Each structure stands twice: as structure tokens, then as C-alpha cells.
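Novice: sharing a model prediction with you, sequence too.
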Amino acid sequence: MSESPVKTRREGAILEVTLDRPKANAIDLQTSRVMGETFAAFRDDPDLRVAILTGGGDKFFCPGWDLKAAADGDAVDGDYGVGGFGGLQEMRDMNKPVIAAVNGICCGGGLELALSADMILAADHASFALPEIRSGTVADAASVKMPKRIPYHIAMELLLTGRWFDADEAHRWGIVNEILPSDQLMARAWELAKLLASGPPLVYAAIKEIVRDAEDSKFQDAMNRITKRQLRSVDVLYASEDQLEGARAFAEKRDPVWKGK
């Protein structure tokens, strides 16, 4: 039996997910399905609160779709499994924080995968591109996401030319949160993950659902759904022990103890 292309490390409430498929960590249909199963298990495990996604080795995070597998019969519109391409891009109800630690080349579907995370850290040697146009196809998820996240004309330049850009430029446009020396990338990712893991999981869930719901909504419509408790995560939060614990901890001048219920 071949070794799994996805490796996991669990420490407390944190799950580290490593896409490790030499030589370049490209994603074929089987790998995508494994990643989907991994992230679905993370989502559904009440004891896990934060995930870190990175690539194996120090050269590639992920170049996206495996074109060699496609040439051998993997259909681009095939069964990617739960969560869509890479297991994260279309994962329903992913209400836990995910950090992408980009450790090298991050292009095409790999960049789309990183954009599916909530925060992106990049090694100083990381490089990025959306080169699908050169292969006669479309960066579909990036075409949806990029013009909403960075200046429209920059997004269109990147999509229409497929040009490469470095970590400094990615940071300048707000695509990545931080740039780290490569030997400090994972330490920083774990530091950030531990900070998030110590926070209130029900609030994180509410934040993520509100952000998703409000993306294409008018402000007042979104606010009405929140105040009327029409979003499940908000309804759970407002009726939770953690909501009371936050107020009590503030009144008693102590650190809150979050139970996630």
C-alpha cells in the first residue's frame, strides 16, 4: 500500500496537516479526497480547534492540479471528494480557524487552496502565481476570490497574465499576513495556532459563519439575520455557557475558561 499523501500531527487542540506528495505536492483526485476526509474529520472533532496546513519539504507548498495525473486520465471535473479541490475550498460549515503556512512555491490551485485558509503565513522564499491561463484553463476559485480581496486591477493582472510574484508583493496586497524566515515559519504557525486554540471556539464559529453569510448580503440584511439568531452558530453562541463565562470572567477580573458549549 502506498504511503498517504497527507500527513497529520495532533497536539492538544491543534491539527497540523501536511500535503506531502513528492516531488511537488501536486494534487490529484485521490489526494484531494484524502484531504477532504482529513478536514471533515477536523471540522467534526469537538476536541480540535485550529488547523495548520503546509507542504512537505521546503521547496513546494502546492502547485495545484496534477497535470501529469490529468494526462493519465484524471478529469479536471472529476470527484474531488468532500470539500472540493484540496478538501478545504468548498468544505461546508468549516467554522474553525485554519492557518496556511506557505513554505515554497504556491501557484494555481495551490494558491486557491491557501486562499481557503483564514490566515496565511509565508516563508521569505515563497513565490506565487495563477498560471492557469498558460495551460488554457481558468483559475476558477481565484477568479471568484481575488477581485474581492485585493485591488480589482491587480487581481485581473494576476489572473490575465499568470505572472509570478514574490512574498513581499503578496504581503503588500494583503494576500499573506506575515513573512517569516523559512526556518521560523512553522514555529510562528504553531505560536499563532496556540493563541487561537486558547480562545472561544463558539465565537470563532459565529465569526466565520457571519463572514460567509454576509459576503454577498446587504449590511442590514446580514445584521437582521444575526440579531434574529437565524444563523445557527450565532444562536448556539447566544445560548451557551461560554457566553455567560465571558461576562463572569470579566466581572471577576480573571481569565475565562472556554468549554465550547
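Specialist: Sure, I can see it.
Novice: make it CA atoms for all contacts and neighbour counts henceforth
Specialist: Will do.
Novice: the residue nearest to Val138 when sequence neighbours are not counted and Ala247, how far apart?
Specialist: Leaving aside its sequence neighbours, Val138 sits nearest to Glu132 (CA to CA, 6 or more residues apart in numbering; 5.6 Å). Separation of Glu132 from Ala247 (CA to CA, to the nearest Å): 50 Å.
Novice: please apply the same query to Arg254.
Specialist: Remark: distance between Arg254 and Ala247 (CA to CA) = 10 Å.
Novice: please apply the same query to Gly162.
Specialist: Distance from Gly162 to Ala247, by CA to CA: 50 Å.
Novice: comparing these two, which shows the higher neighbour count?
Specialist: Applying other CA atoms under 10 Å to Gly162 and Ala247 shows that Gly162 carries more neighbours, namely 20 against 12.
Novice: please name the residues that touch the closest residue to the more buried one other than its chain neighbours.
Specialist: Sequence neighbours aside, Pro131 is the residue nearest to Gly162 in space, at 4.1 Å (criterion: CA to CA, 6+ apart). With contact set as CA atoms under 8 Å, 6 or more residues apart in numbering, Pro131 has these partners: Cys107, Gly108, Leu159, Thr161, Gly162, Arg163.
Novice: want to compare, so here's the second one:
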Amino acid sequence: NSPLMDLKEAAERGRQTGSVRSRGAAVRTVIEHWKPTIAAINGIAYGGGLERALSCDIRICSEDATFALAEIKRGLTPVTGLFDLPRLVGLGNAMWLLMSGEPIAAEEALRIGLVSRVVPPEELIPTATRMAEIISENSPLGVRTVKQVARLGVELPRDYAQRLGQSMIDRVWSSEDAREGAAAFAEKRKPVFKGR
């Protein structure tokens, strides 16, 4: 049972049927899932494909990846990208991408913070897999809490998010996993986390 969510599986559950609501629902499925999500983007990520990637916790891409929310060129607007893109890349960068519909290359996506790594195409899946393995070595309770509280911090005013998140943080700090982490450090061994 992997601590990471399979985006293809999420896409199947929230399969796009052409409607705005189903497209938004597919993205919400990814955002609301407790497991960390990593988008490994190879090639073209336009429209709904980019919106699904935006909903992931971490995005990496190959050197030949390109990105666009080009709905504006067809008289439409992005569905969830209108909300997610400005939070990730800042309003100025987002407004250009949203209003122009123009594509950007991998290096520009890295520069503006749309992706966190750019790798050669043949290294994309191994890199994403290694990142997933690194995350999965950590406390499941801690990872889940980081995802929930960090998202609160982006979506809500900071003081309110901190009040909501504090009990989750306290739970991690007083958990069995926290005690195991401290013991493992003192004993110079790898911790064995149980998610509680």
C-alpha cells in the first residue's frame, strides 16, 4: 500500500466527461487525497492535463516538456487553473499564461516555480520514483499533516490556517512516530514509522 497517490488512478475515478464540473472534480480528487502526489510531466501539458498537474503536491518535468492553459484562445477559460496557477507562480506570471494562452518551455516553468525539477526525459520516471521513495521513508502521519497544513496555509489567511493546523501539528509532535524518530536518531539507526 503505497503512501503516494497514483494520478492515473485518480484521473480514472474523476474522468473528464467534457463538463466543467467533472473537470474540476477530477482535480479536487487529487488535491483532497491524503497521499502525496507527484506529477512527472513528459511532453505537452496543456489545458486539463496541466490543471491536473497543478493539483499535485510536487511537479517535475522532462527537458522537452511544454505547458499552456490555452483555453482563452478558444473563447473559454481554464477551470481550476484560474485558482491554482496564481498560487504557484504568482499573479503576474499567472496572468500572462492565463490571458495569452501561450505555451512555455520546461526551463521557464522551472524559473517561475511551476515545476521543481527539470531532468532529461530518460530520467523523469526514475527521478519521480526516487522522490516518492524518499517521501515514503518519512512518517506517514507527518507527511499527511504537512500536506494538509501547508495547503491550509496557501488557501486561508495565515493566522486562521495556523489555528486550524495547530492541533494537527501537536498530534504529530506527540505521536508514536515522533518518539520513534527521536529514538532512531539517538541510536543512529533508521526509524521504523507506523503512522501513529
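Specialist: Perfect, I can see it now. Since the structure is predicted, the reported quantities are computational estimates derived from the model, not experimental observations.
Novice: give me the TM-score for this pair.
Specialist: The TM-score (TM-score structural alignment, normalised by the length of the second structure) is 0.86; 196 aligned residues with a CA RMSD of 2.6 Å.
Novice: can you name the residues that contact whichever residue in the second structure pairs up with Gly174 of the first structure?
Specialist: Mapped onto the second structure by TM-score structural alignment, Gly174 of the first structure lines up with Gly113. Listed by CA under 8 Å, 6+ apart, the contact set of Gly113 of the second structure reads Leu88, Val89.
Novice: could you redo the last one with a cut-off of 6 Å?
Specialist: Val89 (CA atoms under 6 Å, 6 or more residues apart in numbering).
Novice: can you show me the strands along the first structure?
Specialist: 6-11, 14-19, 50-55, 60-62, 98-102, 105-107, 119-123, 127-129, 165-166, 178-180 (DSSP state E).
Novice: which helices and strands does the fourth one pack with?
Specialist: Right, strand 60-62 of the first structure. In terms of contacts (3 or more CA pairs under 6 Å, 6 or more residues apart in numbering; DSSP states H and E), strand 60-62 of the first structure is packed against strand 105-107.
Novice: if we go to 7 Å?
Specialist: When contacts are defined as 3 or more CA pairs under 7 Å, 6 or more residues apart in numbering; DSSP states H and E, strand 60-62 of the first structure packs onto strand 50-55, strand 105-107.
Novice: right, so of the ones you listed, which gets closest to Asn224 of the first structure?
Specialist: Closest approach to Asn224 of the first structure among those is made by strand 50-55 (29.0 Å; CA to CA).
Novice: so what's the gap between the closest one and the chain middle?
Specialist: Centroid separation between strand 50-55 of the first structure and its chain, computed with CA atoms, centre = their mean, to the nearest Å, is 8 Å.
Novice: and for it, what's in contact with it?
Specialist: Contact partners of strand 50-55 of the first structure, identified using CA atoms under 7 Å, 6 or more residues apart in numbering, comprise 13-20, 25, 61-62, 96-103, 193, 196-197.
Novice: next: stretch 166-173 of the first structure.
Specialist: By CA under 7 Å, 6+ apart, the residues outside stretch 166-173 of the first structure that reach it are Ala122, Asp124, His125, Ala126, Ser127, Phe128, Ile150, Val176, Asn177, Glu178, Ile179.
Novice: try it again at 6 Å.
Specialist: So stretch 166-173 of the first structure is contacted by Ala126, Ser127, Val176 (CA under 6 Å, 6+ apart).
Novice: and the first one, what pairs with it in the second structure?
Specialist: Applying TM-score structural alignment, one finds that Ala126 of the first structure aligns to Ala65 in the second structure.
Novice: what sits against that match?
Specialist: Asn42, Gly43, Ile44, Ala106.
Novice: which of the contacts of Pro131 of the first structure also appear as contacts in the second structure?
Specialist: Retained in the second structure: Cys107, Gly108, Leu159, Thr161, Gly162, Arg163, out of those (criterion both residues aligned by TM-score structural alignment, their matches' CA atoms under 8 Å).
Novice: any of the residues you listed buried? List them.
Specialist: Buried members of these, counted by 16 or more other CA atoms under 10 Å: Cys107, Gly108, Leu159, Gly162.
Novice: and Val98 of the first structure, how many residues sit next to it?
Specialist: Neighbour tally, Val98 of the first structure, other CA under 10 Å: 25.
Novice: quick check: it touching Ile120?
Specialist: No - the pair Val98 of the first structure / Ile120 is not scored as a contact, 8.9 Å apart, by CA atoms under 6 Å.
Novice: would you check the span in the first structure matched by stretch 128-137 of the second structure?
Specialist: Counting by TM-score structural alignment, stretch 128-137 of the second structure corresponds to 189-198 in the first structure.
Novice: flag every buried residue along the matching stretch.
Specialist: By neighbour count on 16+ other CA under 10 Å, the buried set for stretch 189-198 of the first structure is Ala189, Trp190, Leu192, Ala193, Lys194, Leu196, Ala197.
Novice: in the second structure, what sits opposite Thr161 of the first structure in the alignment?
Specialist: Mapped onto the second structure by TM-score structural alignment, Thr161 of the first structure lines up with Ser100.
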